[in-house]
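> Give me the fold of what follows.
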Amino acid sequence: MAGAADESILWSAVDAYITDHLLPPDAAREAALAAAEAAGLPAINVSPAQGRMLTILARLVRARRILEIGTLAGYSTLFLAEGLERDGRIVTLEIDPAHAAVARANFDRAGIADRVDLRLGPAIASLPKILEEGIGPFDMIFIDADKPSNPDYLAFALKLSRPGTLIVSDNVVRGGRVLEQDSTDRSVQGTRALFDALAADPSLLSTAIQTVGAKGYDGFALTLVGG
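The predicted structure is shown next:
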């Protein structure tokens, strides 16, 4: 166990090194984290380095429309907004009113409220409405909500995509527990079902990257629609 603890300390130290060297201080992002902590929100947001990866991915696909499933305090939304084209817009979905209130304040503080459409309610109920409104297709979709619903979120993401849409799914390694075929953890089973769905669709080009750092051992699945 001591070895695992030592690894965690090392991962966090390297994350701090990356952040210190490659991410200039940002008052809005730092305030967003402070507001989330003050409100007692769970510290399950992406790390700064992971957030910067979202920014880069959004810029690579030249995203004008981004869909985020799972807002929390809006920390990842701030990074996604940095990657938007000038006339771009983000639709982000959050089930918890308290989380949404913190996120809205963070968007106001960061000056991006006019570019973010935050929708309150269960994502599984919001997604059909977005589909009916015809505001897609989205250029990038970030899935980071309750993991048992991952297969459902993917199904809607595909309906809201176009050839070339990038879908990013967070927390797909789960400390290695994704290997546990007989797990009773619904988050593990939802993640495994996501992998099965990605593998079964020949129109998708998918991979996953394992990550270590301040957030522990986890990973992202990256999917290119029409790949």
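
> going forward, measure contacts and count neighbours with C-alpha atoms only.
Fine.

> Can you get me the start-to-end distance on stretch 71-89?
Stretch 71-89 has an end-to-end distance of 15 Å (criterion: C-alpha to C-alpha, to the nearest Å).

> mind listing what's buried in the lengthiest helix in the chain?
Criterion DSSP state H: the longest helix present in the chain is helix 2-22. By 16 or more other C-alpha atoms under 10 Å, the buried positions in helix 2-22 come out as 8, 11-12, 15-16, 19.

> Ok, stretch 194-209 next?
Applying 16+ other C-alpha under 10 Å to stretch 194-209 flags 194-195, 197-198, 204, 206, 208 as buried.

> Could you dump those into JSON lines and include distance to Y153 and secondary structure?
JSON lines is the format used below for these (distance: C-alpha to C-alpha, whole Å; DSSP: H, G, I helix; E, B strand; the rest coil):
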{"residue": "L194", "distance to Y153": "9", "secondary structure": "helix"}
{"residue": "F195", "distance to Y153": "13", "secondary structure": "helix"}
{"residue": "A197", "distance to Y153": "11", "secondary structure": "helix"}
{"residue": "L198", "distance to Y153": "12", "secondary structure": "helix"}
{"residue": "L204", "distance to Y153": "15", "secondary structure": "strand"}
{"residue": "S206", "distance to Y153": "16", "secondary structure": "strand"}
{"residue": "A208", "distance to Y153": "17", "secondary structure": "strand"}
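
> Please give the structure of this sequence too, so both can be compared:
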Amino acid sequence: MSAGWADVDAFIADRLIGGDPALDAALARNAAEGLPAIDVSAAQGKLLHVLARGIGAWRLLEVGTLGGYSTIWLARALPGHGVLVTLEIDPHHAEVARANLDAAGIGDKVEIRVGPAVETLSRMEAESEGPFDLVFIDADKPNNVAYLKAALALTRPGGLVIVDNVVREGRVADAASGDAAVLGTRALFDAVAAEPRLTATAIQTVGSKGWDGFLIAVVDGE
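Modelled structure (predicted):
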């Protein structure tokens, strides 16, 4: 019998990632604290890490912390003076994430801001915070366009905006869908397509997390 998606993910992790006690402990703590198991996979986390390192990022913004699994991957890409700001609406999730980040030894690089991300981002824009080198969006899908607009205002030219969960098991192609997450994702694609300051593509992913994908955009400037 041929290998399945999860088997290939396991092969990739074994050959290119290896064991990681801090990341394993973060997932275990998340489960013990009742957080949903919707973190990126190890291979996807490593991809975020590689992209951040590839552009020499030292200021990162994450929308949607959950338990901090992807946050750890991103923070590890930062140089010594780097900083990551991550936004989480749920105080309990933020508390678990803080414990995971501290246990992973990168807590000093990460600031967790608790509250609705749309409101937090609006304050960041008003205060001209930034610029950030990379923004990773992995939060509630109906607000994807609002997150994109904020990311565009807060990211430097040449920086990256990455959005997770943009394929949704193929449902993104269903124009008749009434699902709020699908509608938010389709609106995201339309907004990116209409934005001249972005050069973007999306790639489908399969693996232990099923069938989904990332949208990746470069900010071209004014």
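
> who are the neighbours in contact with the aligned partner of L23 of the second structure in the first structure?
Alignment note (TM-score structural alignment): L23 of the second structure maps to R29 of the first structure. Contact analysis of R29 of the first structure by C-alpha atoms under 8 Å, 6 or more residues apart in numbering lists 75, 78, 110.

> For the residues you listed, please prepare JSON lines with the additional fields neighbour count.
Shown next, in JSON lines, are these (neighbours: other C-alpha atoms under 10 Å):
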{"residue": "Y75", "neighbour count": "24"}
{"residue": "L78", "neighbour count": "24"}
{"residue": "A110", "neighbour count": "16"}
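
> could you point out which element follows the longest helix of the first structure?
The helix or strand immediately downstream of helix 2-22 of the first structure is helix 27-38, counting by DSSP states H and E.

> so how much does that next one differ from the second structure once superposed?
Here the mean offset of helix 27-38 of the first structure against the second structure after fitting is 0.5 Å, by mean C-alpha distance after the TM-score superposition for the first structure.

> after superposition, how close is the following helix or strand past that helix to the second structure?
Per DSSP H and E, helix 27-38 of the first structure leads on to helix 48-60 as the next helix or strand towards the C-terminus. Compared with the second structure after the fit, helix 48-60 of the first structure shows a mean deviation of 0.3 Å (mean C-alpha distance after the TM-score superposition for the first structure).

> list the helices and strands helix 48-60 of the first structure packs on?
helix 2-22, helix 75-83 (3 or more C-alpha pairs under 8 Å, 6 or more residues apart in numbering; DSSP states H and E).

> at 6 Å instead, please
For helix 48-60 of the first structure, the contact count by 3 or more C-alpha pairs under 6 Å, 6 or more residues apart in numbering; DSSP states H and E identifies helix 75-83 as packing neighbours.

> The helix it packs on corresponds to what range in the second structure?
For helix 75-83 of the first structure, the aligned range in the second structure is residues 69-77, judged by TM-score structural alignment.

> ok so, going back, put together JSON lines for the contacts of R29 of the first structure, with distance to N171 of the first structure on each row.
Listed next are the contacts of R29 of the first structure as JSON lines, based on distance: C-alpha to C-alpha, whole Å:
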{"residue": "Y75", "distance to N171 of the first structure": "16"}
{"residue": "L78", "distance to N171 of the first structure": "19"}
{"residue": "A110", "distance to N171 of the first structure": "26"}
